[in-house]
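Novice: What would the 3D arrangement of this be:
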Amino acid sequence: MALPTNYNMNKYLAVIFERDSEYISHPRDLVTSVPALEYVGQIGQLQDSHLYAIPLAVWDTFDMRQLETLRGIASVQIQEPKMRVKRGGDDL
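Specialist: As a prediction, the model looks like this:
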């Protein structure tokens, strides 16, 4: 099941936690450390990877170092909307 996203309202960040991170068992606690975030959910079956939303109104002033310097975070990746391409009759 795909996670609900609204790219017209939010920017999305995939946060990958280190193996020994306290956030792996409590990913919602990251919102306490970085209040601009909203927890969206786990990414697939990857227990160390979680999706967070930041309202676009806050995005321009958001400092990524708030996340990147926290202990227990391996990486942060900005997610872009996936563009679907309609296939023409020749592609079938």
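Novice: For the rest of this, base every contact and every neighbour count on C-alpha atoms.
Specialist: Fine.
Novice: What is the biggest strand by length in the chain packed up against?
Specialist: When the chain is scanned for its longest strand (criterion: DSSP state E), the result is strand 46-55. Contacts defined by 3 or more C-alpha pairs under 8 Å, 6 or more residues apart in numbering; DSSP states H and E place strand 46-55 against strand 10-17, strand 38-43.
Novice: so L30, which of the three states?
Specialist: The local conformation at L30, judged by DSSP: H, G, I helix; E, B strand; the rest coil, is helix.
Novice: Can you tell me how far it is from Q77?
Specialist: Summarising the geometry, the distance separating L30 from Q77, computed by C-alpha to C-alpha, to the nearest Å, is 15 Å.
Novice: More neighbours: which of the two?
Specialist: Higher neighbour count among L30 and Q77: L30, with 20 against 11, using other C-alpha atoms under 10 Å.
Novice: Please provide the structure for the following sequence as well, for comparison with the first:
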Amino acid sequence: MSTEAAQTHLEDALRLVQEALAAAGSGEWERVSELDVRCREVSKAMGDELQGYDPRPLLPGLVRLRERHRHLLALAEGHRDELARASRESRRGRQGARAYEDNT
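Specialist: As a prediction, this is how the structure comes out:
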């Protein structure tokens, strides 16, 4: 166990979150979810490797990972809002169609 192993896990986590960002950009939200789970697993393994070691050498990479996760979260929240808006519009459309049918 060492910071070298933790560095490898960090690099893997950065790669996975970058793939998740690309998938989000393509609207592949199921793939985003899969990559997010894997990234969390790798990040946990990184934390386990760092037990008893100084994490400061990994700080620049950890900051990049956090920034990319924040960006991914913003994209996911935007997608969620789009889905909620579409759902509301669909409900209004169905209500309007029923009202029309009831009045004909």
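Novice: Quick check: TM-score for this pair?
Specialist: Structural agreement between the overlaid chains, expressed as a TM-score with TM-score structural alignment, normalised by the length of the first structure, amounts to 0.28; 48 aligned residues with a C-alpha RMSD of 4.6 Å.
Novice: on that earlier part again, distance to L51 of the first structure added to the helices and strands packed on strand 46-55 of the first structure, as TSV?
Specialist: Conversion of these to TSV gives the following (distance: least, C-alpha to C-alpha, whole Å):
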stretch	distance to L51 of the first structure
strand 10-17	5
strand 38-43	5
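Novice: mind checking which of the ones you listed is nearest S49 of the first structure?
Specialist: Closest to S49 of the first structure of these is strand 10-17 (C-alpha to C-alpha; 4.5 Å).
Novice: Need the contact partners of that closest one.
Specialist: Contact partners of strand 10-17 of the first structure, identified using C-alpha atoms under 8 Å, 6 or more residues apart in numbering, comprise 23-24, 48-56, 59, 72-80.
Novice: spatially speaking, which residue is in the middle of the second structure?
Specialist: Centroid check for the second structure by C-alpha atoms, centre = their mean gives L72 as the closest residue, at 4.6 Å.
Novice: In contact with the residue lying closest to that residue once chain neighbours are set aside, which residues?
Specialist: Of all residues not flanking L72 of the second structure in the chain, L21 sits nearest, at 5.9 Å (C-alpha to C-alpha, 6 or more residues apart in numbering). For L21 of the second structure, the contact set (C-alpha under 8 Å, 6+ apart) comprises V32, R68, H71, L72.
Novice: Of those residues, which is the most crowded?
Specialist: Ranked by neighbour count under the definition other C-alpha under 10 Å, these are headed by V32 with 23 neighbours.
Novice: pretty sure that one contacts Q18?
Specialist: No - assessed by C-alpha atoms under 8 Å, V32 of the second structure is found out of contact with Q18, at 10.1 Å.
Novice: in the host helix or strand of L21 of the second structure, what's buried?
Specialist: In this structure, L21 of the second structure sits in helix 3-25 according to DSSP states H and E. Under the neighbour-count criterion of 16 or more other C-alpha atoms under 10 Å, helix 3-25 of the second structure has 3, 6-7, 9-14, 16-21, 23-24 buried.
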